[in-house]
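Undergrad: got a structure for you, letters missing:
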């Protein structure tokens, strides 16, 4: 047995087949890291779902404020309300898109390209 017969996991120190990569990790550590990442992605997706609900509530509130507006439609107050509605709509579209992409990525895990 020569000095190139075995390597050690950089994370837990377990012995494994030789590799020149000094930072290589074993299968068990790779899986643990993957599971941590999957958990973080799931938490991020839950946060985005709550954010979408909040944006939808803001959208409903802004729509109601616009419909019940009794001042001058050329005023800065109404213009600000319309701009807030546009910004909210853009945020809502972006958040839904990111959530959709995250779902597609999660659903596609394990598939070969």
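TA: Structure's in. What do you need? A quick note: this is a predicted structure, and the numbers were derived from the prediction, not measured.
Undergrad: make it CA atoms for all contacts and neighbour counts henceforth
TA: Noted.
Undergrad: any idea which helix or strand comes after whichever helix or strand residue 58 is part of?
TA: With elements taken from DSSP states H and E, the one containing residue 58 is helix 27-67. Note on helix 27-67: by DSSP H and E, the next helix or strand toward the C-terminus is helix 76-107.
Undergrad: could you check the angle helix 27-67 makes with that next one?
TA: With axes from the mean of the first three to the mean of the last three CA atoms, to 10 degrees applied, the angle from helix 76-107 to helix 27-67 works out at 150 degrees.
Undergrad: for residue 51, give me its contacts.
TA: residue 95 (CA atoms under 8 Å, 6 or more residues apart in numbering).
Undergrad: so how far is residue 58 from it?
TA: 10 Å (CA to CA, to the nearest Å).
Undergrad: also residue 32?
TA: Residue 32 is 39 Å from residue 58, by CA to CA.
Undergrad: ditto for residue 41
TA: Taken as CA to CA, the span from residue 41 to residue 58 is 25 Å.
Undergrad: my understanding was that residue 88 contacts residue 55; is that so?
TA: Yes: counting by CA atoms under 8 Å, residue 88 touches residue 55, with 6.6 Å between them.
Undergrad: presented hereafter is structure B, for comparison with structure A:
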């Protein structure tokens, strides 16, 4: 899986968090992305779909799925966890490295 993409059914699609994706998420759910808590699978799938919609629109790629359910029907748990780790856990790593470095200095 490449950076800012998701692999679904062994096919890669552009899928990154954009301002358009956050706006789409707000319109669909009534919630801000920053309000997401825990592991609500429905909200996570909706967020991924919003990222897919926005990224495909921005990149001029035809949207491969008609809605969240259509996308989810083609996804495996591995597709979901791969996108999550690429987009969220990788961002936490630099923060953890900074903490470790400041402990070494202090």
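TA: Now that the structure is in, tell me what you want to look at. Keep in mind that this is a model prediction, so the values were computed, not measured.
Undergrad: and the TM-score between these chains?
TA: Laid over one another, the chains give 0.32 as their TM-score (TM-score structural alignment, normalised by the length of structure 2), with 57 aligned residues with a CA RMSD of 4.2 Å.
Undergrad: hang on, the earlier thing: if you count surrounding residues, which of residue 32 and residue 58 of structure 1 has more?
TA: residue 58 (17 against 11; other CA atoms under 10 Å).
Undergrad: can you give me the buried ones in stretch 48-67 of structure 1?
TA: 48, 51-52, 55, 58-59, 62, 66 (16 or more other CA atoms under 10 Å).
Undergrad: and if you look at stretch 83-102 of structure 1?
TA: Quick answer for stretch 83-102 of structure 1 (16+ other CA under 10 Å): 85, 88-89, 92, 95-96, 99, 102.
Undergrad: would you map the strands across structure 2?
TA: 5-8, 11-14 (DSSP state E).
Undergrad: can you say which of the ones you listed is packed in most?
TA: Among the strands of structure 2, strand 5-8 has the highest mean neighbour count (mean count of other CA atoms under 10 Å), at a mean of 21.
Undergrad: still on that earlier bit, how about the strands of structure 2 in CSV, adding distance to residue 20 of structure 2?
TA: Supplementary listing: these in CSV, determined by distance: least, CA to CA, whole Å:
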stretch, distance to residue 20 of structure 2
strand 5-8, 16
strand 11-14, 14
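Undergrad: of all those, which lies closest to residue 90 of structure 2?
TA: Smallest distance to residue 90 of structure 2 across the strands of structure 2 (CA to CA): 13.9 Å, for strand 5-8.
Undergrad: which strands or helices does that closest one pack on?
TA: strand 11-14, helix 77-84 (3 or more CA pairs under 8 Å, 6 or more residues apart in numbering; DSSP states H and E).
Undergrad: rewinding a little: which two of the buried residues of stretch 48-67 of structure 1 have the greatest separation?
TA: Largest pairwise distance in the buried residues of stretch 48-67 of structure 1, by CA to CA, is 26.4 Å, between 48 and 66.
Undergrad: what's the longest helix in structure 2?
TA: The helix spanning the most residues in structure 2, taking DSSP state H as the definition, is helix 41-59.
Undergrad: now do that one against helix 77-84, angle only.
TA: 60 degrees.
Undergrad: check which residues of helix 41-59 of structure 2 are buried.
TA: Buried residues in helix 41-59 of structure 2 (16+ other CA under 10 Å): 43-56.
Undergrad: ditto for stretch 30-37 of structure 1
TA: Within stretch 30-37 of structure 1, no residue counts as buried by 16+ other CA under 10 Å.
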